[in-house]
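[1] sequence and computational prediction follow.
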Amino acid sequence: MNSGAIGIFDSGVGGLKILGAAVKRLRGEDFIYVFDRSHSPYGNRSDRYVRRRAEKVSELLLSKGAKVVVAACNTATGVGITYLRRKFGAPFVGVEPPVKPAALARTHGKILVLTTCRTAEQANFHRLLEKWDDGNVIVAPQPSLARDVELNFAALSKLKPVVDDILAPYDGEDIESVVLGCTHYYYLADMISAHYGGSARVFDAVDGVTHRIETVLDENDLRSETGKGRVKYIYL
């Protein structure tokens, strides 16, 4: 047993969906969430820059007593998760675009994957595609969508025309599902579904990540019996 908190970080609001799900699922745990907003969004930064930020934020979380660190960002996971595990020797959980569940669920149409530009370039993402793309995956990198979500978080409805413009070029592609390859995009799921009249399934990684956090806690005997679902927020 371990009474330390679960540390979660992202460049901004993207990881809050994962935090919310983790708080509900892991009711005996406490949490620390870091908004690295002064360096947001990670998806437009160089690999070296993102890795350095992930290292600094992880070091901060571990210094605050975090027993597990969750990189709630596809870009940070792709460029840094292996390095972070090796450097700190602590349990880390990452997030990747849920291409696998979308591919397993596919019956007829195309899978549209929305990612940041950096994630689309990463080797681990290409390995994911090599394993699960049978020729029916379309990757659509978005240079500014994560920042749009961050800047308009209090009024996300403003982004409906932006979302429609992003999806419109693929309207003739028989899109069966849309994979959200950035945690910031999770807030746009309803808009994306509405664009397709509810006919396209939207995949995010929230359930997969929270399940993985739970597994890591159990594997390392890190469950807490004293936590009360408290969340501490840190802004950088």
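    Nice, thanks for sending it over.
[2] contacts and neighbour counts: CA atoms only from here.
    Noted.
[3] ok, and for the top helix by length along the chain, which residues are buried?
    Counting by DSSP state H, the longest helix found in the chain is helix 47-63. Going by neighbour count (16 or more other Cα atoms under 10 Å), the buried part of helix 47-63 is 47, 50-55, 57-59, 61-62.
[4] want to compare, so here's the second one:
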Amino acid sequence: MDDNRPIGIFDSGIGGTSIWAAIHKLLPNEKTIYLADSKNAPYGQKSKAEIITLSIKNTDLLLTMNCKLIVVACNTATTNAIQELRSKYTLPFIGIEPAIKPAATNSKTQKIGILATKGTLNSELFNKTAEMFQNTKIIEQVGYGLVQLIEEGKINSREMSKLLRSYLAPMIEADIDYLVLGCSHYPYLIPQIKKILPPNIQIIDSGEAVARQTYAVLKDKVGFTNSPENEAVFYTNSNTKVLSNILENRYTVIEKDF
């Protein structure tokens, strides 16, 4: 089954490019369109109603670009808006949520840490998932300020290092053996985080799982692109420089008002 339409991906900024990279690696022939809603980042501090409104706005724009499937590459948008998106539209949606299950299942200390946005940690979907693992102590930490620094291109700044150390110290003291990154921006902080965490603590993000789910939905419901032309188009409603730098200037980034 062939379907040469593009895959649409959106996030509250540049963080979802970590999800895009995992999808692109697994499905190199697929055309992709990425929306970085950096003007409204971070979603994690907004109300559920605001997050739903922004998610609908992004979806509507991707539909005008003829997307066959939409990946909500934002934990906060997934946990707060994906049910509304699925009930409003007919095309498939793939979401991203913190990978609590593999961490809790594999933890030997039965203590895991979750670094996420306030919007994700307060969401009904996150709390329902967390309740499934009552025998595991989950240490939650809101990553205040992290998304803003990433969006400003300050990944390796002293300010970033100081924030990460303050957020991770209580988790290390609590003897976690897994750290779950609950925001698609946070994989860009893994090199920084590894300098802080003891080597026995495993870091989990959701990129590969989302890519596998995208593959499964294309195979079962939509269809693959039958073309070697792996076009990737990136749009941002903010400064193009930070997104271009994250993509190592390999792709064209278009500034668009949305």
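    Thanks, I have the structure now. Because the structure is predicted, anything quoted here is derived from the model rather than measured.
[5] how alike are these chains, TM-score-wise?
    Aligned and superposed, the two chains score 0.95 in TM-score terms (TM-score structural alignment, normalised by the length of structure 1); 235 aligned residues with a Cα RMSD of 1.4 Å.
[6] next, format the buried residues of helix 47-63 of structure 1 as a markdown table and append distance to residue 178 of structure 1.
    Shown next, in a markdown table, are the buried residues of helix 47-63 of structure 1 (distance: Cα to Cα, whole Å):
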| residue | distance to residue 178 of structure 1 |
| --- | --- |
| 47 | 26 |
| 50 | 26 |
| 51 | 28 |
| 52 | 31 |
| 53 | 29 |
| 54 | 27 |
| 55 | 31 |
| 57 | 30 |
| 58 | 31 |
| 59 | 34 |
| 61 | 33 |
| 62 | 35 |
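[7] closest to residue 100 of structure 1 among the residues you listed?
    residue 47 (24.1 Å; Cα to Cα).
[8] residues contacting the closest residue in space to that closest one that isn't next to it in sequence?
    The shortest distance from residue 47 of structure 1 to any residue other than its chain neighbours is 5.9 Å, reached at residue 79 (Cα to Cα, 6 or more residues apart in numbering). The contact partners of residue 79 of structure 1, taken as Cα atoms under 8 Å, 6 or more residues apart in numbering, are 47, 50-51, 122.
[9] mean per-residue distance, the strand or helix carrying residue 79 of structure 1 to structure 2?
    Element membership for residue 79 of structure 1, per DSSP states H and E: helix 74-88. Superposing on structure 2 and averaging over aligned pairs (mean Cα distance after the TM-score superposition for structure 1), helix 74-88 of structure 1 comes out at 0.9 Å.
[10] average offset between the next helix or strand after that helix and structure 2?
    Counting by DSSP H and E, the next helix or strand C-terminal to helix 74-88 of structure 1 is strand 92-93. Superposed on structure 2, strand 92-93 of structure 1 shows a mean distance of 0.4 Å to its aligned residues (mean Cα distance after the TM-score superposition for structure 1).
[11] which other helices and strands does strand 92-93 of structure 1 contact?
    strand 68-71, helix 74-88, helix 206-219 (3 or more Cα pairs under 8 Å, 6 or more residues apart in numbering; DSSP states H and E).
[12] for the stretch 151-258 of structure 2, what spans make up the strands?
    178-182, 202-204, 232-236, 253-255 (DSSP state E, counting those that start in this stretch).
[13] winner for burial among the ones you listed?
    strand 178-182 (a mean of 27; mean count of other Cα atoms under 10 Å).
[14] right, I'll call it a day here.
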